[in-house]
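>>> Sequence first, predicted coordinates after that:
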Amino acid sequence: MGQKLVGILLNAAMHRGVPRLKTGQESLELYEEAAAAYGMVPCFLQLSDINLESGYSVAYVKGSQGYQLMAVPTPSVIHNRAIYSQNSTGTDRLLEQGLLVFNTCNRYGKDQIHRLLAQNGALRGFLPDSAAGLSGLKTMMRRYPDLILKPCRGSVGKGVMRLSRRGERRWIWSYLPSGTRRWMHRAVNPEALPRALRARLSAMPYLVQERIPLAELNDRPFDLRVTVQRGWGGDWQITGMFAKLAAPGGFVSNIARGGEAYSSSSVLEQLFGGETAASIRMSVEALSVMIARQLERSLPGLADIGLDIGVTRDGRLYFIECNGRDQRYGFQKAGLGNLWKDSYRKPMGYARFLLDDPSRYIRY
């Protein structure tokens, strides 16, 4: 294979960090290694440096002196790792010019994802009961004794709250104050919810869900992060999974909120035994591919996602949420270095697949 350019689209802040190798959780080294395996050279772009009229872009490309900005022919295939909402038109303009951008949008509302999955009768049994906003909260409080409240547009667990019943007229509101990792717990009257809680629900759209009784290891609830990606050949593949354990005393498993990453095999085997653990893993993989195939029908260019799947004490599976820009570093933190590398190889394999056969790009 002759060497070709593949674009990696970054947000401006991360793009500025490329020459200093300061790109947060994104590994430039693994992009280089993965792209080279498919005969490609990665170039790191930001949207404002792509000139559609000239067909050239200014991008960071690695040379003998490190990463340098240079003018290059705009890559015909681009993996989007920048955060754009569905209202953004930037990547749409690239598509209109014939460029193949995958993971075109990677910010979807949790309520939207829930609605799309609920359209598939085979998936409904894996979805927690859900409602929206303050009115939805009051309805759900009548149905369930334990609720999770999630910002529809939030990420890494930011803004997630919990309401749990402790008596006929007493509930506990649990939330994480901004800038801290220490949970606050406040008793509330269900007939007169605190102004602060009502203000949060009014300030932004919230999804209210029944709290799933997740299995726990050492009194720490956990879920499974499953990386599902298109690779060479274009089909959805399971790259791997790891377990995310909530911080001691917490209920949110996000690593950015104090959660920890562990091998999924190790955690499941400790709780369920080897044979049942293997069966659960196979079921999680099958469910994750089914979810990806359902979502691709409505989300153009979808190719690289991270799914959070909950497992109850009796082994039942639930879909928790979809991450449009999967933070793959959990594999590294779980000691799964090969899977961490694979999470970079798969998208680069898909990029090479599209370079060789652009007609296989799925637009919907």
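In hand now; what should we look at? Quick caveat, the model's predicted, so the values are computed rather than measured.
>>> going forward, measure contacts between C-alpha atoms and count neighbours the same way
OK.
>>> Would you map the strands across the stretch 201-350 of the chain?
206-210, 216-217, 220-230, 236-245, 260-263, 304-311, 317-323 (DSSP state E, counting those that start in this stretch).
>>> can you list these in CSV and add distance to Pro73 and mean neighbour count?
Output for these, formatted as CSV (distance: least, Cα to Cα, whole Å; neighbours: other Cα atoms under 10 Å):
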stretch, distance to Pro73, mean neighbour count
strand 206-210, 43, 25
strand 216-217, 52, 16
strand 220-230, 25, 26
strand 236-245, 29, 23
strand 260-263, 40, 20
strand 304-311, 25, 24
strand 317-323, 31, 21
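>>> Need the nearest residue in space to Val6, chain neighbours excluded.
Pro42 (4.9 Å; Cα to Cα, 6 or more residues apart in numbering).
>>> Phe44: how many residues sit nearby?
Phe44: 24 surrounding residues under other Cα atoms under 10 Å.
>>> what residues are up against it?
Gly7, Ile8, Leu9, Leu10, His15, Val18, Ala59, Tyr60, Val61 (Cα atoms under 8 Å, 6 or more residues apart in numbering).
>>> would it count as being in a strand?
Yes: judged by DSSP: H, G, I helix; E, B strand; the rest coil, Phe44 forms part of a strand.
>>> Could you verify my assumption that Gln46 touches Arg16?
No: taking Cα atoms under 8 Å as the definition, Gln46 is not a contact partner of Arg16, at 9.3 Å.
>>> Compare those two (neighbour count), which wins?
Each of Gln46 and Arg16 has its neighbours counted (other Cα under 10 Å); Gln46 has more, 23 against 15.
>>> The strands of the stretch 201-350 of the chain: which one's closest to His79?
Among those, strand 304-311 comes nearest to His79, with 9.3 Å by Cα to Cα.
>>> how many degrees apart are that closest one and strand 220-230 in direction?
Interaxial angle, strand 304-311 versus strand 220-230 (axes from the mean of the first three to the mean of the last three Cα atoms, to 10 degrees): 150 degrees.
>>> before we go on, here's another structure to hold up against the first:
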Amino acid sequence: MGKPHIGILTYRNGHRFQEPGYFRRLISEGQKLGATVFLFSHEDAFEQKRMIRGFYPSAKGGWENKLFPWPDVVIDRCRKGSPGYRQFRKKKLFLYANNTYTNKWNATRLFMQDDAVQRWMPHTVAYSPEHLKEMLKKYRLLYIKPGNGTGGRSILKLTRTVEGYTVLGRDNRLVKKTARFQTLPPLIRWLNRWVKTERIREGNFMIQQGLDLSLVPGRATDTRLLIQKNELGEWDITGLGIRIGGKNSSTSNLHGGGKAVPFESFMVQRFGPEKTKSILLECRELARQVVQTIERHFGPMMEFGLDIGIDVNGRIWLIEVNPKPGREIFKRIGRMDLYRRSIQRPLLYALYLLQASKRPPLNRENAG
């Protein structure tokens, strides 16, 4: 029997990929595990021949391609939901390590309605001028977020002040934006333009209750938790870390100028050891409840990055869930062991799935 072939489905622009460093590590770790790993886009599958134009690192630093046999299992890492990709996914041509998910707005509605998760959810509604007025009456701080955004793009932080309203955020190119308004009508006109010009992939916007996450004064702070399936096909928390946003930034995203620090030492300094232990246990419980809820609705999954807000009182909130998460935070906090494990786990789970698919079904009449 030859080496197992693992295909990584992603977006390709010519010979360029969105996450080249991560993909090189993924392919290298796959080789160490005895697998052949290659990248491909939905345009690279030749269905009749059952062959794939696959890409792999060149010794010169770029990417080479050749024809590979049909992959035994595919990891979907495509972060750009083009119509061609969506149609391709519907065909179910492969054994996939992860099912398709949904956008952030639909996921938020699901979590708000789920008995096991709703206690961690901030109040969230679809964007409209009427909803904005209602939310501003209830909360001094709001976030205006795209329903299918990523990486902190197009997110606004809106604060009601004595002088009026202050808006702070980043557009879909991550350029900082600030604005101030004395009254509501010009604010609404400005926001109406924003949700039209800054929408991502024709998606809508939502208004979310703002949280006081300034564990470091004047800076947005949150926790990124990575939960992944392991080599036994079981959910396990790989690790977590704190992200501290840049000065005058509406989010804590690392590529928006934020920095990362280890979770435990930071939280102990802020809340003490006992409270930190309790917060950590609740973060773990939240992560497990979230992935169980998702799998009930969407089928088997592989990994998720949870953005968890811990407010100044130590209360825990679920901010958002990322189905194709980054793992740079482990590098930033100096945990290369966790960084490497976070890269290995999707491959180990893919190999587990492949073996499980070859096992004969259990004969329940003769079992036990």
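Yes, it's here. What you see is a predicted model, and the numbers here were worked out from it, not measured in a lab.
>>> TM-score for the pair, please.
Once superposed, chain against chain, the TM-score is 0.87 (TM-score structural alignment, normalised by the length of the first structure); 350 aligned residues with a Cα RMSD of 2.5 Å.
>>> Per the alignment, name the residue of the second structure opposite the residue nearest to Val6 of the first structure.
Residue correspondence to the second structure (TM-score structural alignment): Pro42 of the first structure is matched to Val37.
>>> So its match versus Val74 of the second structure, what's the distance?
Relative to Val74 of the second structure, Val37 of the second structure is positioned 10 Å away (Cα to Cα, to the nearest Å).
>>> any common contacting residues for these two?
Residues touching both Val37 of the second structure and Val74 comprise Ile6, Gly7, Ile8, with contact defined as Cα under 8 Å, 6+ apart.
>>> For the stretch 51-200 of the first structure, just list every one of the helices.
For the stretch 51-200 of the first structure, the helices defined by DSSP state H, counting those that start in this stretch cover 90-96, 110-118, 133-143, 195-203.
>>> for those helices, which one sits closest to Tyr318 of the first structure?
For those, proximity to Tyr318 of the first structure was assessed by Cα to Cα; helix 110-118 is nearest, at 11.9 Å.
>>> What is the mean deviation of the closest one from its aligned residues in the second structure?
Aligned to the second structure and superposed, helix 110-118 of the first structure gives a mean residue distance of 1.3 Å (mean Cα distance after the TM-score superposition for the first structure).
>>> quick one: that helix aligns where in the second structure?
Taking TM-score structural alignment as the measure, the second structure aligns residues 104-112 with helix 110-118 of the first structure.
>>> tell me which residues in that stretch are buried?
Going by neighbour count (16 or more other Cα atoms under 10 Å), the buried part of stretch 104-112 of the second structure is Lys104, Trp105, Ala107, Thr108, Leu110, Phe111, Met112.
>>> I would like the residues contacting that stretch, please.
Contacts of stretch 104-112 of the second structure (Cα under 8 Å, 6+ apart): 117-118, 121, 124, 146-149, 204-206, 290, 293, 320-321.
>>> Could you do stretch 307-327 of the first structure as well?
Outside stretch 307-327 of the first structure, the residues that touch it by Cα under 8 Å, 6+ apart are 25, 81, 83, 103, 105-108, 110, 113, 125-128, 212-216, 222-228, 280, 284, 288, 304-306.
>>> That one: end-to-end distance?
11 Å.
>>> Tell me the residues of the second structure aligned with that stretch.
With TM-score structural alignment as the criterion, stretch 307-327 of the first structure aligns to 306-326.
>>> how close does the residue nearest the centre of the first structure sit to Met184 of the first structure?
With distances taken as Cα atoms, centre = their mean, the residue of the first structure nearest its centroid is Asn323 (1.8 Å). Remark: distance between Asn323 of the first structure and Met184 of the first structure (Cα to Cα) = 26 Å.
>>> And for the nearest residue to Gln25 of the first structure once chain neighbours are set aside, the neighbour number?
Distances taken as Cα to Cα, 6+ apart place Tyr329 nearest to Gln25 of the first structure, at 6.3 Å, with adjacent residues excluded. When neighbours are defined as other Cα under 10 Å, Tyr329 of the first structure has 19 of them.
>>> Same question for the one 4 residues further on.
Using other Cα under 10 Å, Lys333 of the first structure has 16 other residues around it.
>>> Mind naming the longest helix for the first structure?
Ordering each helix of the first structure by length in residues (DSSP state H) puts helix 274-296 first.
>>> how big is the offset of that helix relative to the second structure?
Using mean Cα distance after the TM-score superposition for the first structure, the mean distance for helix 274-296 of the first structure is 1.6 Å.
>>> which strands and helices sit next to that helix?
helix 110-118, strand 220-230, strand 236-245, helix 264-272, strand 304-311 (3 or more Cα pairs under 8 Å, 6 or more residues apart in numbering; DSSP states H and E).
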